[in-house]
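Enquirer: Fold the stuff below for me.
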Amino acid sequence: MSLRDRLAAQIAATGPISVAQYMAVCLHDPDFGYYATRPALGEGGDFITAPLISQMFGEMIGVWAASAWELMGRPQALRLVEMGPGDGTLMSDILRTGRHAPGFLEASDVWLVETSEPLRDLQRERLPEDVRWAKSLDEVPGGAPLLLVANELLDCLPARQFVRTPIGWAEQVVGLDAHGALAFGLSPTPAAGLLPDAAPGQVYEQSAAQAALGADLGRRVAADGGAALLIDYGRAEPGFGDTLQALRRHEKVDPLAAPGEADLTVHADFPAVSAAAMAQGAEAAILTQTAFLARMGIGERAEALVRAAPERSARIGRQLTRLIGADEMGELFKVCAIHSPDWTPPAFEETA
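Expert: Predicted coordinates:
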């Protein structure tokens, strides 16, 4: 039985499910879920992330991490953590860059938070033997300052969708059409009184999972010190919009067409994540990816790479444009720092 057939049987028996429930099953079902069975990253896969576009991205994150460690007073024990580490490229670049900061790697206890066994296998091939793995942040020991990075993690955390109809709010759900195929529909919602005012037709997305991660990170850095850096496409201000999408072989496809066979995402809700973190005693600030990478020195790094390999100048220029161009990743992607209130991480001094 395919995941589509199993979902159809479940819905026929017990009724429609929320978009959040549908996302969770499609991405993480142990037998059929996308990340559990067939994550495909890179040019030959379903999607490509910034660390795979250019080494410059991971190097700037490495500069940020080492500089943050310096600003914290060079603590002798540090939890250096990546959540959702993909194929390990980003952490590999961070560790390579960190070698230029004396004492940084020696202080760092490196952890990867990963639930996908296929991706863990890729990470093991790329990273040192002393790296450790956990399935949740709770499994990473506390008691030491935290520097955590998560690139394109928030977007794959499930979200519910609510639609403003002419008579009030309804929740968008996944049910069955007259032919037994998966289909979107609307269901009355008891949450209507908690939703903002909007014109008919507007869609409001709400991710309890994204907010919960913000709260967990806020609680952690408020207690142990440090900072978390969250990079993703999403909004810096509260807003409306249907952002659910499915990607397969770099093309957008119908999210209901082949459950478990495509990557499902929604935009990161950085205002909700920040608010949840601040409710736990942390501070939070948001920059565009353009501003963050520029402040960390990506322009200078690109110039150095071109000087070292002039024949690659056109390629390096294209990579830089992809990462910071306003009509590429630069403005759509945001960088959110959640940090303890006793200091401000690099690049965020003017916005915190």
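Enquirer: CA atoms for contacts and neighbours, from now on please.
Expert: Noted.
Enquirer: Geometric centre of this structure: which residue is closest?
Expert: residue 153 (2.1 Å; CA atoms, centre = their mean).
Enquirer: wait, isn't that residue in contact with residue 234?
Expert: No - with contact defined as CA atoms under 8 Å, residue 153 does not reach residue 234; the gap is 11.5 Å.
Enquirer: What ranges does the stretch 51-200 of the chain have for its strands?
Expert: Along the stretch 51-200 of the chain, the stretches classed as strands by DSSP state E, counting those that start in this stretch are 78-83, 108-113, 132-134, 146-151, 160-165, 168-176, 182-188.
Enquirer: Could you tell me the angle between the second one and strand 78-83?
Expert: Compare the direction of strand 108-113 with that of strand 78-83 by axes from the mean of the first three to the mean of the last three CA atoms, to 10 degrees and you get 20 degrees.
Enquirer: how far does strand 108-113 sit from the chain's center?
Expert: Counting by CA atoms, centre = their mean, to the nearest Å, strand 108-113 is centred 17 Å from the centre of its parent chain.
Enquirer: Give the other helices and strands that it contacts.
Expert: strand 78-83, strand 132-134 (3 or more CA pairs under 8 Å, 6 or more residues apart in numbering; DSSP states H and E).
Enquirer: The stretch 151-300 of the chain: helices as residue ranges?
Expert: With helices called from DSSP state H, counting those that start in this stretch, the stretch 151-300 of the chain shows them at 208-224, 270-278, 289-296, 298-308.
Enquirer: With respect to burial, which of these scores highest?
Expert: Mean neighbours per residue, mean count of other CA atoms under 10 Å, is largest over the helices of the stretch 151-300 of the chain for helix 270-278, with a mean of 24.
Enquirer: now it and helix 208-224, what's the angle there?
Expert: Using the same axes, to 10 degrees, the interaxial angle of helix 270-278 with respect to helix 208-224 works out to 40 degrees.
Enquirer: which secondary structure elements does helix 270-278 contact?
Expert: For helix 270-278, the contact count by 3+ CA pairs under 8 Å, 6+ apart identifies helix 208-224, strand 226-235, strand 283-288, strand 333-339 as packing neighbours.
Enquirer: Residue 103: which of those is closest?
Expert: Closest to residue 103 of the helices and strands packed on helix 270-278, according to CA to CA: strand 226-235, at 17.0 Å.
Enquirer: next up, for comparison:
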Amino acid sequence: MGLRERLARQIRETGPLTVAQYMTACLHDPQFGYYATRPALGEDGDFITAPMISQMFGELIGVWMAAAWSLMGEPPQVRLVELGPGDGALMADLLRAARAAPGFLQAADVWLVETSPPLRALQSERLGERVRWAVSLADVPSGAPMLLIANELLDCLPTRQFVRTAVGWAERLVGVDAQARLIFVLSPTPAAGLLPLAPEGAVYEQSAAQGALGAEIGARAVRDGGAALLIDYGRAEPGFGDTLQALKAHRKLGPLDSPGEADLTVHADFPAVMAAARAEGAAAAILTQAEFLARMGVGARAEALVRGRPDVSPRIGRQLNRLVAADQMGELFKACCLHPADFTPPAFEDA
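Expert: Predicted coordinates:
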């Protein structure tokens, strides 16, 4: 019995699932979940992320972290943490770029927060003995300032969906039809709690998990110092829309078509993440990915990579365009920084 059949049986026995429950099962079920069993990253996989597009992405995050450490007064120990580190490419590029600041590398206590056994194996193969692993941020020791990066993590956190009907808001659920196919249904009773006004048919997404992570990072930044950089696709302002999507072999599928066999994501809810961090006493700022990379010198880095090597110029140009162009990743992707109110990290001085 596969995940689809098991979910259908569970729904028949106990009732429909929330979209958040469905996402959690599809991504993290120990036997059939996508990240637990078969994550496929890269050109030959299901999706590609910025560190796989170009080394420049991870290198500039390494420069950002080293510069932030310097602005913090060069503390003798700093937790360098990556949440959801994928195949380890970002951390590898980050650490290589940070060689320019040897004191930072000596101070860095490197942690990867990863729940996927297959991805841990890839990370270990790439990064070796330099890093340690945890299954949650809470497992990373406190007591020292933290510099954290999470690239395309928020979009994987479970989200509930609500639909505005003629009589109010109803939660979108995952049910089954007479042929045991998974289908979307609406809750028979109006959704409880305060939801914003919207036209009929509007979809409102709400992720307790994204908010909880913002609160946890914000509280830790206030307590221990440091800064966190969250990069993902999503909105900088509150809004409506159904952003749930499944990706397999770089193609979009219906979210219910292949449970456990495709990556399942939603847009990051940056306003909720930032509000949760601020509620813990932290400060929060946001830039587009294009703005952040430009402020960190991506143009100069691209020029350095092609200097004296005209053969690589077209490739580097394509990579740069993919990262910063408005019709590529530059505008849809945002860089959100959470930090103590009395410390402003590089690139976010006027954000």
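Enquirer: I'd say residue 45 of structure 2 and residue 249 touch.
Expert: Yes - with contact defined as CA under 8 Å, residue 45 of structure 2 and residue 249 form a contacting pair (5.6 Å).
Enquirer: So which of these two has more stuff around it?
Expert: Set residue 45 of structure 2 next to residue 249 and count neighbours by other CA atoms under 10 Å: residue 249 wins out with 17 against 13.
Enquirer: before we move on, back to that, out of the helices and strands packed on strand 108-113 of structure 1, nearest to residue 147 of structure 1?
Expert: Among those, strand 78-83 comes nearest to residue 147 of structure 1, with 5.0 Å by CA to CA.
Enquirer: could you say what helices and strands that closest one packs with?
Expert: Here strand 78-83 of structure 1 touches strand 108-113, strand 146-151, going by 3+ CA pairs under 8 Å, 6+ apart.
Enquirer: most tightly surrounded among those strands?
Expert: It is strand 146-151: most buried of those by mean count of other CA under 10 Å, with a mean of 24.
Enquirer: one step back: OK, contacts around the residue nearest to the centre of structure 1?
Expert: Listed by CA atoms under 8 Å, 6 or more residues apart in numbering, the contact set of residue 153 of structure 1 reads 83, 84, 230, 231, 232.
Enquirer: if we go to 6 Å?
Expert: Residues near residue 153 of structure 1 by CA atoms under 6 Å, 6 or more residues apart in numbering: residue 84.
Enquirer: cool, residue 26 of structure 2 as well?
Expert: By CA under 6 Å, 6+ apart, the contact set of residue 26 of structure 2 is 33, 259, 260.
Enquirer: okay, those residues in TSV with distance to residue 313 of structure 2 and neighbour count next?
Expert: Compiled in TSV, the contacts of residue 26 of structure 2 are given as follows (distance: CA to CA, whole Å; neighbours: other CA atoms under 10 Å):
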residue	distance to residue 313 of structure 2	neighbour count
33	40	23
259	41	25
260	39	28
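Enquirer: Save these as TSV, and put in distance to residue 286 of structure 2 too.
Expert: Output for the contacts of residue 26 of structure 2, formatted as TSV (distance: CA to CA, whole Å):
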residue	distance to residue 286 of structure 2
33	32
259	33
260	32
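Enquirer: ok, those residues in structure 1, which still hold?
Expert: Retained in structure 1 (both residues aligned by TM-score structural alignment, their matches' CA atoms under 6 Å) from those: 33, 259, 260.
Enquirer: Surely the first one is in contact with residue 260?
Expert: The reference is to residue 33 of structure 2. Yes - with contact defined as CA atoms under 6 Å, residue 33 of structure 2 counts as touching residue 260 (4.7 Å).
Enquirer: hang on, the earlier thing: format the helices and strands packed on helix 270-278 of structure 1 as JSON lines; extra columns: distance to residue 200 of structure 1.
Expert: Shown next, in JSON lines, are those (distance: least, CA to CA, whole Å):
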{"stretch": "helix 208-224", "distance to residue 200 of structure 1": "24"}
{"stretch": "strand 226-235", "distance to residue 200 of structure 1": "21"}
{"stretch": "strand 283-288", "distance to residue 200 of structure 1": "30"}
{"stretch": "strand 333-339", "distance to residue 200 of structure 1": "28"}
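Enquirer: which outside residues touch stretch 34-46 of structure 2?
Expert: Contacts of stretch 34-46 of structure 2 (CA under 6 Å, 6+ apart): 27, 28, 30, 47, 48, 116, 248, 249, 250, 260, 261.
Enquirer: same thing but at 8 Å, please
Expert: The contact list for stretch 34-46 of structure 2, computed with CA under 8 Å, 6+ apart, reads 26-31, 47-49, 52, 86-87, 115-119, 247-251, 260-263.
Enquirer: do the same with stretch 186-204 of structure 1
Expert: If you take CA under 8 Å, 6+ apart as the criterion, stretch 186-204 of structure 1 is touched by 161-166, 168-173, 239-242.
Enquirer: Can you tell me the closest non-neighbouring residue to residue 161 of structure 1?
Expert: Nearest non-adjacent residue to residue 161 of structure 1, counting by CA to CA, 6 or more residues apart in numbering: residue 205, 4.6 Å away.
Enquirer: can you pull the contacts of that neighbour?
Expert: Residue 205 of structure 1 makes contact with 159, 160, 161, 162, 240, 241, 242 under the criterion CA under 8 Å, 6+ apart.
Enquirer: can you rerun that using 10 Å?
Expert: By CA atoms under 10 Å, 6 or more residues apart in numbering, the contact set of residue 205 of structure 1 is 19-20, 158-163, 171-172, 195, 239-244, 266-269.
Enquirer: and those residues, which are buried?
Expert: Neighbour-count burial (16 or more other CA atoms under 10 Å) applied to the contacts of residue 205 of structure 1 gives 19-20, 158-163, 171-172, 243-244, 266-269.
Enquirer: And the residues you listed, which is closest to residue 8 of structure 1?
Expert: Nearest to residue 8 of structure 1, judged by CA to CA, of those is residue 19 at 14.2 Å.
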